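S.K.: only geometry, no sequence info:
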């Protein structure tokens, strides 16, 4: 089967899709507005200038003609856009079938709320798609609200690679209580809430260490906020790290915190759970898929810094008891819905449905 993906070649999701289906023996192509090369994949680059995470990328819609020309050359069995706005809408303009769209989160949860034009364009894209993959039920609700045939929509989470993200090599640092954030440094991830909460309790956890991975447009502001809260000596900024380094860090982490305002299906949380971390998440639908409040983790309000501070203190004081309760629940949740290979088999079955 020849599959042509259409998406951001720098995105970990695109890399995972392309690499996975290549390993299964399929002929995989990628059309992208980012000039990157994925090993073993036939890459096709269309130069549109700078594309930003903050939006305003309407100019990519003007490239539909070039994408359509490439599709005539590639002749794929399946054309699949990853991310519903820029790539999904542009792909819909090409008129190719069978055409699939995978939504990732903010493309259907935030963009159409902020722009009536985006909502209209997404409705058009969904009308042209033969199948739409969402990562969670609340995302399917958003797609249907925008306007789509319910029979086109399936919930299939991405999931994690449990051969990589697991607790087989877990070695907690018993000298320190390590709190880790792995989210990117952008507004949607609400990282100041965590920094300010840590500032309130830093003197109440004597062995506190804060591991801060990732990068983004707000990195320098976050570093300033760390200093303002008296956390500089307790904090390690790692920047972007490799997958192997991420696994090692999570296996040393006591408490993982993700308090984003919005998420599709929080893979960062699933990775942490699978590596044996106790977790605190914001009280949003994506995190409720993984955390049962006060059972295998805590859910907190996205604006209540005192609530987050209290939960961190409670987790520190009652850590062993909480971990004992959470461990088996976390493993069960990952096994049921969080394994990448199992979920991608469902995607492959959907592909074959449309070409047979």
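M.R.: Right, received. Where do you want to start? Predicted model, so just to flag it, every value in this text is computed and none were measured.

S.K.: Every contact and neighbour count from this point should use C-alpha atoms.
M.R.: Fine.

S.K.: Grab the nearest non-local neighbour of residue 176.
M.R.: Closest residue to residue 176 apart from its sequence neighbours, by Cα to Cα, 6 or more residues apart in numbering: residue 207 at 4.7 Å.

S.K.: swap that for residue 170, please
M.R.: residue 251 (4.5 Å).

S.K.: just the strands in the stretch 1-150 of the chain please.
M.R.: 2-6, 27-32, 42-45, 78-82, 99-102, 131-134 (DSSP state E, counting those that start in this stretch).

S.K.: if we look at the longest one, which residues are touching it?
M.R.: Residues lying outside strand 27-32 but in contact with it, judged by Cα atoms under 8 Å, 6 or more residues apart in numbering, are 1-9, 18, 21-22, 41-46, 67, 74.

S.K.: ok, structure two:
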């Protein structure tokens, strides 16, 4: 099979998908707006960063790239043309008039883009209408997409490598005490300040409890979050780990006893980091955001806390911190939940079956 993806060659999700089908012996190509490399995959870079250019220049380059991409697609002549992101790459794919053509929605393309203006909404509807199939990583995002198109939408989650993300207690020591942690970009929308405040509440209510908070990631709010820790007099119990190499993420999750993802967004397409933590046998606490909750099984592998509510988050943290049996059982449940639902090999094989079925219908 010959597959051509329209998507960002630097995206970890694009890379994992390409590598899976490359290893199946398929001929895989990626047409990307950014420079990038994927071993064993032909990457055609348009090297166009629209957000850094003037409006008129961006439009001219867009038009030039439409012509370039159309020529490339004709030369590649794939069995499947698959765009990842319903707007930018989805527009390119829609203008190719190629069959069969698939669009995967990713998040902001359906949550934010169509709300910018009537024209943006019409453009999204046009792109979705041109697709033979639409895929979504979560049910809640599929529901959002159905506001703009009356088509069946197949659910194809972002799974994880369960051989890479697995339980490894070698990183835990008694001296660490109990570790609450998160791995996230340090931006306001991810609600890290509420985690810090919840941690302080728990610490004040349980003076003799040996607990630490580890925060991994970089972002514009890092300085503000460190200042908040000092103001709350918990800076000695909070460790900022900084940028984390993707290869080190499993080890860091394994150093946590509880992982917390307190997003304050109105919508999240999916919670990949929550799935990664669960795969490592770590119980998680997520805020009540659709895609986040869908990536866990509430009251089985996770607890759900109210958005922007440090007191509710503190209550959920306390339940897990003070009940060893509950915390450990939910950790085991978390691993099983991912094995049953979010093993990336199973998820990618499902996409492969979608391709085969589509080609059979063709």
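M.R.: Thanks, I have the structure now. The shown structure was predicted, so the numbers you read here are calculated from the model rather than taken from an experiment.

S.K.: sorry, back to before: identify the residue of the second structure aligned to the residue nearest to residue 170 of the first structure.
M.R.: Counting by TM-score structural alignment, residue 251 of the first structure corresponds to residue 254 in the second structure.

S.K.: can you pull the contacts of its match?
M.R.: So residue 254 of the second structure contacts 167, 168, 169, 171, 172, 277, 280, 281, 282 (Cα under 8 Å, 6+ apart).

S.K.: Swap in 10 Å and give it another go.
M.R.: Residue 254 of the second structure is in contact with 165-172, 179, 277-282, counting by Cα atoms under 10 Å, 6 or more residues apart in numbering.

S.K.: now swap in residue 223 of the first structure and tell me
M.R.: With contacts defined as Cα under 10 Å, 6+ apart, the neighbours of residue 223 of the first structure are 195, 231, 232, 235, 237.

S.K.: do you know how far it is from residue 308 of the first structure?
M.R.: Distance, residue 223 of the first structure to residue 308 of the first structure, by Cα to Cα, to the nearest Å: 20 Å.

S.K.: next one: residue 71 of the first structure
M.R.: Relative to residue 308 of the first structure, and taking Cα to Cα, residue 71 of the first structure is found at 50 Å.

S.K.: So for these two, which sits in the more crowded spot?
M.R.: residue 308 (26 against 17; other Cα atoms under 10 Å).

S.K.: which residue lines up with the more buried one in the second structure?
M.R.: Match for residue 308 of the first structure (TM-score structural alignment): residue 313.

S.K.: what range in the first structure matches stretch 348-356 of the second structure?
M.R.: Under the criterion TM-score structural alignment, stretch 348-356 of the second structure matches residues 344-352.

S.K.: so how many other residues sit close to residue 199 of the first structure?
M.R.: 18.

S.K.: Identify the residue spatially nearest to it, adjacent ones excluded.
M.R.: Once flanking residues are discounted, residue 199 of the first structure sits nearest to residue 229: 4.8 Å by Cα to Cα, 6+ apart.

S.K.: For the one you found, give its distance to residue 197 of the first structure.
M.R.: Where residue 197 of the first structure is concerned, residue 229 of the first structure sits at a distance of 9 Å (Cα to Cα).

S.K.: Make sure residue 117 of the first structure is actually in contact with residue 111.
M.R.: Yes - counting by Cα atoms under 10 Å, residue 117 of the first structure does reach residue 111; the two are 9.5 Å apart.

S.K.: rewinding a little: which element, helix or strand, includes the residue nearest to residue 170 of the first structure?
M.R.: For residue 251 of the first structure, the host element (DSSP states H and E) is helix 243-252.

S.K.: Relative to the second structure, what is the average displacement of that helix?
M.R.: Its aligned residues in the second structure lie a mean 1.6 Å from helix 243-252 of the first structure after superposition (mean Cα distance after the TM-score superposition for the first structure).

S.K.: post-alignment, the next helix or strand after that helix versus the second structure, mean distance?
M.R.: Scanning forward in sequence from helix 243-252 of the first structure by DSSP H and E, the next helix or strand is strand 255-258. Compared with the second structure after the fit, strand 255-258 of the first structure shows a mean deviation of 0.5 Å (mean Cα distance after the TM-score superposition for the first structure).

S.K.: ok, back up a step: what about the helix holding residue 251 of the first structure, distance to the chain center?
M.R.: Its chain's C-alpha centre and that of helix 243-252 of the first structure lie 17 Å apart, by Cα atoms, centre = their mean, to the nearest Å.

S.K.: now stretch 125-137 of the first structure
M.R.: 17 Å.

S.K.: Check which residues of it are buried.
M.R.: Going by neighbour count (16 or more other Cα atoms under 10 Å), the buried part of stretch 125-137 of the first structure is 125, 126, 128, 129, 130, 131, 132, 133, 134, 135, 136, 137.

S.K.: which part of the second structure lines up with it?
M.R.: Counting by TM-score structural alignment, stretch 125-137 of the first structure pairs with residues 127-139 of the second structure.

S.K.: and the equivalent of residue 29 of the first structure over in the second structure, how many residues sit next to it?
M.R.: Aligning on TM-score structural alignment places residue 29 of the first structure opposite residue 29 in the second structure. Applying other Cα under 10 Å, we find 24 residues neighbouring residue 29 of the second structure.

S.K.: Straight-line length of stretch 214-221 of the second structure, end to end?
M.R.: Taking Cα to Cα, stretch 214-221 of the second structure runs 15 Å from one end to the other.

S.K.: Now do that stretch: everything it contacts.
M.R.: So stretch 214-221 of the second structure is in contact with 179-188, 192-193, 195-196, 222, 225, 227, 237-245, 249, 252-253, 255-256, 259-260, going by Cα under 10 Å, 6+ apart.

S.K.: now stretch 41-56 of the first structure
M.R.: Here stretch 41-56 of the first structure makes contact (Cα under 10 Å, 6+ apart) with 4-6, 8-9, 15, 18-19, 22, 27-37, 57-63, 66-67, 70, 74, 85-86, 111, 186-187, 216-217.

S.K.: Return the members of the residues you listed classed as buried.
M.R.: 4-6, 8-9, 15, 18-19, 22, 27-34, 37, 60-61, 63, 67, 74, 85-86, 111, 186.

S.K.: As a check, name the ranges of all helices in the stretch 201-350 of the first structure.
M.R.: Remark: helices assigned in the stretch 201-350 of the first structure by DSSP state H, counting those that start in this stretch are 219-228, 243-252, 267-274, 285-288, 305-317, 319-337, 340-355.

S.K.: I'd assumed residue 153 was in contact with residue 146 of the second structure.
M.R.: Yes - if you go by Cα under 10 Å, residue 146 of the second structure and residue 153 touch, sitting 8.0 Å apart.
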